[in-house]
Structure formats: C-alpha cells, structure tokens
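Novice: just a sequence and a predicted model for now, questions to come.
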Amino acid sequence: MSYATKKLAEEKVFKDPVHRYVHVRDQVIWDLVATREFQRLRRIKQLGTTYLVFHGAEHSRFSHSLGVYEITRRVVDDVFVDYPEWDNSERLVALCAALLHDLGHGPFSHAFEHVFNLDHEAYTRAIILGDTEVNEVLRRVAEDFPQKVSDVIEKTYENQQVVSLISSQIDADRMDYLQRDAYFTGVSYGHFDMERILRVMRPREDQIVIKSSGMHAVEDYIMSRYQMYWQVYFHPVSRSAEVILRKTLERAQELYHEGYTFKVEPTPFKSFFDGNIELQQYIELDETIIMTYFHFWTHEEDAILSDLSSRFLNRRLFKYIEYDPGADFKKVLELEELYKKAGLNANYYLVHDSTSDLPYDFYRPGEEEGRLPIHLLRSNGELSELSRSSEVVESISGKRRFDHKIYFPEDVLLENGKKRMLRKQILEVLNR
C-alpha cells in the first residue's frame, strides 16, 4: 500500500462545535495536522481583533482549517464519488489543499499583512514548497505532490473543479468561516442551510455547479455572507482595534529605523522591519509573541508606542466618524493643521480607514479580477448564471459597497491643559 492510499488503523475524529465531528481516515492528513507549521495555526486567531468586540471570537485558524477540510471531505467522499465528471484521483490533493489553505496567515492576519506588505497566500505556498515539515509529509505522497497542492491554492491547478472547491464564490472556505464565525461571535447572520447546498452540488467540466432546485439555499448563503461582512467583519469598533494594532507596529518599525534603543530588543520583528524575512522567521512569529511585545512596549519611553500598545491591550480604542473622501478632503487638511498646533501626531492619532465588499459578481470578460459566477444546473442539463434566475442575487450583483471612517482618540482631545482650546476646535471640526 502506498503512502497516498494509506489509511489509519482506526478513524480519528476532532469534536467540532460547527460540524459535530471532523473525520480523519487518511494517514497523510493525520500527519499534516501534526506538523509544527499546522499546529502554529492554533496561535493565530481566525478573526484577528474581533474578539475585542465579540468576546467569544477567540477561535483559531487551526479550527477553521479543519472545518474547511471536513466540508471538502464530505463533498468528495459523499457527494461527488459516484459522478463520472469527478476524477477521484484528485481526492487527496483537494483534501490537502483544503486543510492547508490558510497555512501562511500571520498574526492578526490582514492587519499584520497591511503593515509589512505581505501576502499570506504567497507564504502558504512557500511553506508547502519550502524546507518544512509540511513539505516533507507531502513529498511522501510524490515528489510533485507539494507543487500540485500549491497550484490549487494559487488557483493555477489544471483541474479547476478542485480549485472551485477551495476558492470560489461558493466554496468550503466560505461555508465554514461564515458558520464558525457566527457561532463564536454569537450572531445569527452567518447561518444558512449548508446541508441543502451540499446535497445539490454537482461536478461539471471545470467547475462546481448547483442544481436549480437549490437556488433558494444559495440565495440565503449569499445574503448571510453579505450580513456577516457588514455586521461582523467590518464592524467599526473592530476596525478601530485594527487601526491601533497597525499603528503600534508602524511606530515600532519607525523607531527601529531611527535607531531608538528599545528596553527589550525587538528581535522577532527585525527581519519584518527590514523587509528581509526568511521563511523560518515568518513561521516562528505568532500572536503570543506580538502580545508579549505589546506588554513590553507599554513601558517604553516613547510616548506614542507606549500609549498605542496600552490602548490595544486594555481596549481603550479610538472613536470614529463617517468620512467622505471627496467632500471631506478639506476637513482632513484642517484637522491635520490643528493637530500640528496641538502637538498631536496626526499619522498615529488621525487615521482614515476604508473598507469595501463585493458580495457577489458575475463574470465580465476582459476584467482583471473577473470572478467565476455560480451556475445553476437546470433539469435539461443547461447552465444558468445565478443572478439571471434570482432577483435577490441580481439586486446586489456587481455592486461594491464602500465604508470610510476617521478614527481618533477622543479621550486625548478632551484632556485639560494649555492646548484645550485647540483640542476643542479639533472636536468641533470632527463633529461638523
């Protein structure tokens, strides 16, 4: 028996609050879970700073990755197995890609990426292809197997059915994180009928399609995603925490390049500050180290670094106002000038944050980011793009929604002192 087909002597299960059980029968999967690179995901939160708003949101990338694997396993083992359009020799690459798809996330994920201009998917591929325990396990299957898994994550894999399972507008990744994030935040928005969607998924040529009888379940899924983004993922208070996290790291980096003497040398961050990161240095950094250094930095002599670190650790977040980048441009210039007179650093204490989401899109030939649409499979075998059949989906298709805010420390502006009048002026402009 080859390593690729080797089964465990007894099935292993992970008890899971979303899927009840995550089933592992393949030796490859069990060995991948045991690698140091995958275990590191226990120390990376799935929702970054959102736990400062929804206190239950402490779940990790580890549990999410297991969930994506389990959904994919159910599809390939229970739904697709008897369909001639599905090549079961792709089973293992699909399962491994599902399990490892988030392997390259850094601490606090997207906020961390923003500061140091990183791409977690590029690091996922680097871990899969590099000198790692994960790579060693994958190479036991075949020498080219790590490259196949990497290609799935890069979306360049020849069989686009496999890619669609992991990354599309209705994939195992989204179906897990919507339900998991809803469960741990305690909201109801992310719930949809996944069982129904799985029952009506079908392999077809180079994509995954949905039987037309399942259209309403897909509508519910898309609206759940829409609500989760605006009620949870883009929550303005969570974004305030992200702003402070980013600015803390930016301040530490700025001080490092100025030659500032830290009380505790920021050794784990030096390669990130220099922009010269080796793979092992990236793998070794997790959220426990970030939080430890934030504790250290609260005692630094630099007032800005000390204040920002303390704000993040003790949840003294910035307030915010709505902001129109076009109409309010002059207001920002006025505020920056008032900040300068008041001795406040606008770069760290007057922050514009922008976010946007495109809940569903149909394919537009020639567009750089053209997305494969969700296709419905009709009883006559023909395919129909979802928004052509669903008025609900049509109403939001291709419509990107933006949200802009300015974040500032209201408590600092309310302090007494010689510059109280200047600070009063700043508040007046902010609330105009």
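Specialist: Arrived safely, thanks for sending.

Novice: use CA for all of it now, contacts and neighbours both
Specialist: Noted.

Novice: assign Pro107 to helix, strand or coil.
Specialist: Using DSSP: H, G, I helix; E, B strand; the rest coil, the structure places Pro107 in coil.

Novice: and here is the other one:
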Amino acid sequence: MKEKIFRDPVHQQIPVSDQVIYDLINTPEFQRLRRIKQLGTTGFTFHGGEHSRFSHCLGVYELARQITNLFTDKYPDIWQVEDNLLTMVAALLHDIGHGAYSHTFEGLFGTDHEAFTQEIITNPQTNVHHILSKVAPDFPDKVASVINHSYPNKQVVQLISSQIDCDRMDYLLRDSYFTGVQYGQFDLARILSSIRPIKNGIAFTYGGYHAVEDYLLSRYQMYMQVYFHPASRAMEVLLKNLLKRAQHLYPKHVAFFEKESSRLIPFFENNYQLDDYLRLDDSVLNAYFQAWTESHDPILADLASRFINRKIFKSVTFSDASKANLGQLEKEIQAVGYEPTYYTAINTSFDLPYDIYRPDSANPRTQIDIIQANGHLLELSHQSPLVATLMGTFHGDQRFYFPKEMLLPDDLFRATKENFLAELEKM
C-alpha cells in the first residue's frame, strides 16, 4: 500500500506501509480508543493530560516497528523475521480492550481489559478478527498469545510486555509530554541503539546501561509525581463512589437509569457482553454524569456534580499503626451529615520500580540483562548501584479521603469539626 504518515508529538512521524496495520487502525474497535483517555482522572490534575489510548497505541506500534526493522537488518540469525508483523500488530492492539475510565470501572464492575483485548482479537464477530484472519486462520490466536504472554518466542512477548518494553517506553514519554512534566523523559535513541535479541528474550549492551538506568528512574519519578498524585486519586475515589451509588440505586430506580444511562444497565445487572462493553467510552459516561446531577437522589446528584466540576476530596496519609483511628474519623464525618460509604475512601497506591525475575512469586517479572564484553549477561542491579537501591522496594502511600468541607469553618458543626481535626492530627 502507499505509505500513510501519522503526525505525532512524541515520535514526530509514524509511517504505516502495511495494509493489515492500516486496516486495523480504521476498525470501529480501534477508533473507539480515541474516546478513551490514556490517563483517566489524571487530566483533572494535569490539565494537558487529555491524550487518548488511540495515540498511545500508535506510539507503541511505532516503537515496535523501529525495533523489528533493527532486528531484521542486524540480527537475522537470532531474530525470526516472520514475527515482524505479529510484533507490530500485538503492539498496536495491546490496549484495545481498555474501557471507559478503565481501572476505576474495572475495580467496581469486575471487568478485565486484558480479557476483552483477547476477545476483540479472537471473536469472529469483530472487525479486528476479520482483518487478522486474512493473514492466516491462526493469526488472531497468535496475536492473543502475545498479549497473554504464552507465545513461544519470548523476544516478541518481552517487546510488548516486560520491565522495559514498547508499551512502557511510549507511555512514559507521551504522558510526560502531555502532562507538562520532565520526569518521564529518557534517552530513547540510546536505548533503541543498545537493545538486542537474545535466546530467551531481549537484553541491552553495556554501553547502553546508563540509558536503561535513566529509564527506570524516570519511571519511578512518574509514578511518584504523576500517576500517584493525591488529587488524581481523589478524583478516582470520587468516580468510584459515584458509580457505586448508581449501582446501589439501580434496583429501585430502574426507570430513571433506563432513561438517563441505559448502556450501564448490563453492568448493573452483571450481564454484559462484548458489544455492551464496546458501547461505553469516557464521553458516554461523562454524559451520564451530567444527567445524574439532576437526580432526585441527593447523594448521586451531589457526587456527580462534584466529579463534573472537580470538587475533589481532601486526604491524609496513614500507616498501619494509625489505621485504627479511621473509624473515629468516619463517625465525625457522618455526624456532619455525610454518608461514609460514599464520602470517604481508602486509596492505596504502591509500585515496585524494579525487581529481578522471581519465578516463585505470584506475578514474576522479567529482569533486565546487560550484555558484558565477554558476551555473558549480568542482571542490571549488579551493574548499577542506583538500580540496586530501587530493587525490591515498594514506593507509595495509603490515603484516607474525605469531603473538603470537613476542613472549612462552619458554626453549626464547629464542635464536630474540631473533634475531626483533633483526630486528624493523630494520623
């Protein structure tokens, strides 16, 4: 096909010259990703973070395209050239199953974006499956096996999902660019020039290990400064409580939800199919939230208004030792008139920036190997004192969220709020 160029703020140009890739981009399932925000509620904190899963998936495809071209040209003896298209397709489609306000929605309704990704790829009723089947009858299953990490060629799997892969490299650079921070920046060109296929995956040359080290530090900083930002988590908490209230009200207010938010009903009833899932996106939910601001239920209307107008909850960090005090805080909040079920929440966010491969762990991670002058592999933390410091350590915090009004002066509830502040100081 004639080459098509997608202009991109991160990679400048993303060329597409394979008809399969171009046809996949133009499917309704992939175009839907334009209506799914990459960062969910983070855009309420970093106002530039409004980019979509669509642009991210194109970026991941572009990195996979560059790497497969590099491996084909320089390492045909160890890289299987016949896996080029498979790698690029898996990169393009790796997030196609993400839903509206993905992680928050998943936590409440039990959906799984990775399972939906595989279903979109393997379901004969989807446009994506129809295009993939033209390559070969078993091609959809091969793509799905890369997504679920069962594909035999671990080089392909690790390019899509590992501690340093096309997905993570793109979202760090892209999220950094759109949120207006510098934390996620790293030397992509140096990493791409030092990446190598090895027998059971990928590794990096000794000359590029500082760039890999910089990438891991950038990832750590993005989690601490952007992804775990207290205000973004406050909006996530608010969104979860809003949907939880709607789910609670649905059985007694079916007519209201049939009129104002019919596409959520299959999820309220826990009886949804792929088509139901694909009909939802961020814009649909936002329209529902607007309608809910006029609900006769004061809690639903208030939570919807808070979310739409960014009236975020405040928070305080707590430790396991002080967790016992949270019950008293909830009592003080309830005394003022706020139902704790919907106006308080505990949010825990911890990340493991880097860890070596531990096959006996619940979710074993791939480790990052550095190729030495003699050709042997050395795990990164043995090469880098900085990474050794990060290895095996969790970073983040636990927060208790509550209405901002608890901190505002109010003569009517002065005594109660003074008690609340006194309890807050114990945390």
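Specialist: All right, it came through fine. Here the structure is a predicted model, which means the values were calculated and not measured.

Novice: quick one: the strands in the stretch 1-150 of the first structure, in order.
Specialist: 7-16, 20-26 (DSSP state E, counting those that start in this stretch).

Novice: tell me the angle of the last one relative to strand 7-16?
Specialist: I take that to be strand 20-26 of the first structure. 160 degrees (axes from the mean of the first three to the mean of the last three C-alpha atoms, to 10 degrees).

Novice: which bit of the second structure covers strand 20-26 of the first structure?
Specialist: On the second structure, the counterpart of strand 20-26 of the first structure by TM-score structural alignment is residues 12-18.

Novice: so which bits of that stretch are buried?
Specialist: 14-16 (16 or more other C-alpha atoms under 10 Å).

Novice: now render these as TSV, adding distance to Ser193 of the second structure.
Specialist: Output for those, formatted as TSV (distance: C-alpha to C-alpha, whole Å):
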residue	distance to Ser193 of the second structure
Ile14	19
Pro15	20
Val16	22
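
Novice: rewinding a little: JSON lines for the strands of the stretch 1-150 of the first structure, including distance to Phe108 of the first structure?
Specialist: Converted to JSON lines, the strands of the stretch 1-150 of the first structure look like this (distance: least, C-alpha to C-alpha, whole Å):
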{"stretch": "strand 7-16", "distance to Phe108 of the first structure": "23"}
{"stretch": "strand 20-26", "distance to Phe108 of the first structure": "25"}
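
Novice: those: which one's closest to Gly214 of the first structure?
Specialist: Closest of these to Gly214 of the first structure is strand 20-26, at 23.6 Å (criterion: C-alpha to C-alpha).

Novice: which secondary structure elements does the closest one contact?
Specialist: Strand 20-26 of the first structure sits against strand 7-16, helix 61-74, with contacts defined as 3 or more C-alpha pairs under 8 Å, 6 or more residues apart in numbering; DSSP states H and E.

Novice: repeat that with 6 Å
Specialist: strand 7-16 (3 or more C-alpha pairs under 6 Å, 6 or more residues apart in numbering; DSSP states H and E).

Novice: can you tell me what sits against the strand it packs on?
Specialist: 21-27 (C-alpha atoms under 6 Å, 6 or more residues apart in numbering).

Novice: mind listing what's buried in that strand?
Specialist: Across strand 7-16 of the first structure, burial judged by 16+ other C-alpha under 10 Å covers Lys7.

Novice: stretch 404-420 of the first structure too?
Specialist: For stretch 404-420 of the first structure, by 16+ other C-alpha under 10 Å, it's 404-410, 413.

Novice: on that earlier part again, of the strands of the stretch 1-150 of the first structure, which is nearest Glu300 of the first structure?
Specialist: strand 7-16 (41.7 Å).

Novice: give me the angle between the closest one and helix 61-74.
Specialist: 120 degrees.

Novice: which of the contacts of strand 7-16 of the first structure sits closest to Ser168 of the first structure?
Specialist: So of the contacts of strand 7-16 of the first structure, ranked by how close each gets to Ser168 of the first structure (C-alpha to C-alpha), first place is Val22, at 22.3 Å.

Novice: now the closest one: how far from Val149 of the first structure?
Specialist: Separation of Val22 of the first structure from Val149 of the first structure (C-alpha to C-alpha, to the nearest Å) stands at 21 Å.

Novice: with Asp171 of the first structure instead?
Specialist: With C-alpha to C-alpha as the criterion, Asp171 of the first structure and Val149 of the first structure are 17 Å apart.

Novice: more neighbours: which of the two?
Specialist: Val149 (27 against 17; other C-alpha atoms under 10 Å).

Novice: aligned partner of the more buried one in the second structure?
Specialist: By TM-score structural alignment, Val149 of the first structure lines up with Val143.

Novice: what of Glu367 of the first structure?
Specialist: Checking TM-score structural alignment: Glu367 of the first structure goes with Ser361.

Novice: tell me the secondary structure for its match?
Specialist: Going by three-state DSSP: Ser361 of the second structure is coil.

Novice: that one - how many residues pack around it?
Specialist: As a burial measure, Ser361 of the second structure scores 8 neighbours (other C-alpha under 10 Å).

Novice: which bit of the second structure covers stretch 393-410 of the first structure?
Specialist: Against the second structure, stretch 393-410 of the first structure falls on residues 387-404 (TM-score structural alignment).

Novice: hmm, who's touching that stretch?
Specialist: Taking C-alpha under 6 Å, 6+ apart as the rule, stretch 387-404 of the second structure contacts 313-318, 343-352, 354-355, 381.

Novice: one more pass at 7 Å, please.
Specialist: 213, 224, 234, 313-319, 343-355, 381-382 (C-alpha atoms under 7 Å, 6 or more residues apart in numbering).

Novice: quick one: the counterpart of Ser310 of the first structure in the second structure from Leu407 of the second structure, how far?
Specialist: Applying TM-score structural alignment, one finds that Ser310 of the first structure aligns to Ser305 in the second structure. Distance of Ser305 of the second structure to Leu407 of the second structure, given as C-alpha to C-alpha: 20 Å.

Novice: now Val81 of the second structure: closest residue in space that isn't a chain neighbour?
Specialist: Closest residue to Val81 of the second structure apart from its sequence neighbours, by C-alpha to C-alpha, 6 or more residues apart in numbering: Thr72 at 5.9 Å.

Novice: what's the neighbour count on that neighbour?
Specialist: 18.

Novice: one more: Thr72 of the first structure?
Specialist: Using other C-alpha under 10 Å: Thr72 of the first structure sits among 27 other residues.

Novice: what does the one 10 residues further on give?
Specialist: Burial of Asp82 of the first structure is recorded as 12 neighbouring residues (other C-alpha under 10 Å).

Novice: which residue in the second structure lines up with it?
Specialist: Match for Asp82 of the first structure (TM-score structural alignment): Lys74.

Novice: where's that match relative to Ala64 of the second structure, distance?
Specialist: Lys74 of the second structure is 15 Å from Ala64 of the second structure, by C-alpha to C-alpha.
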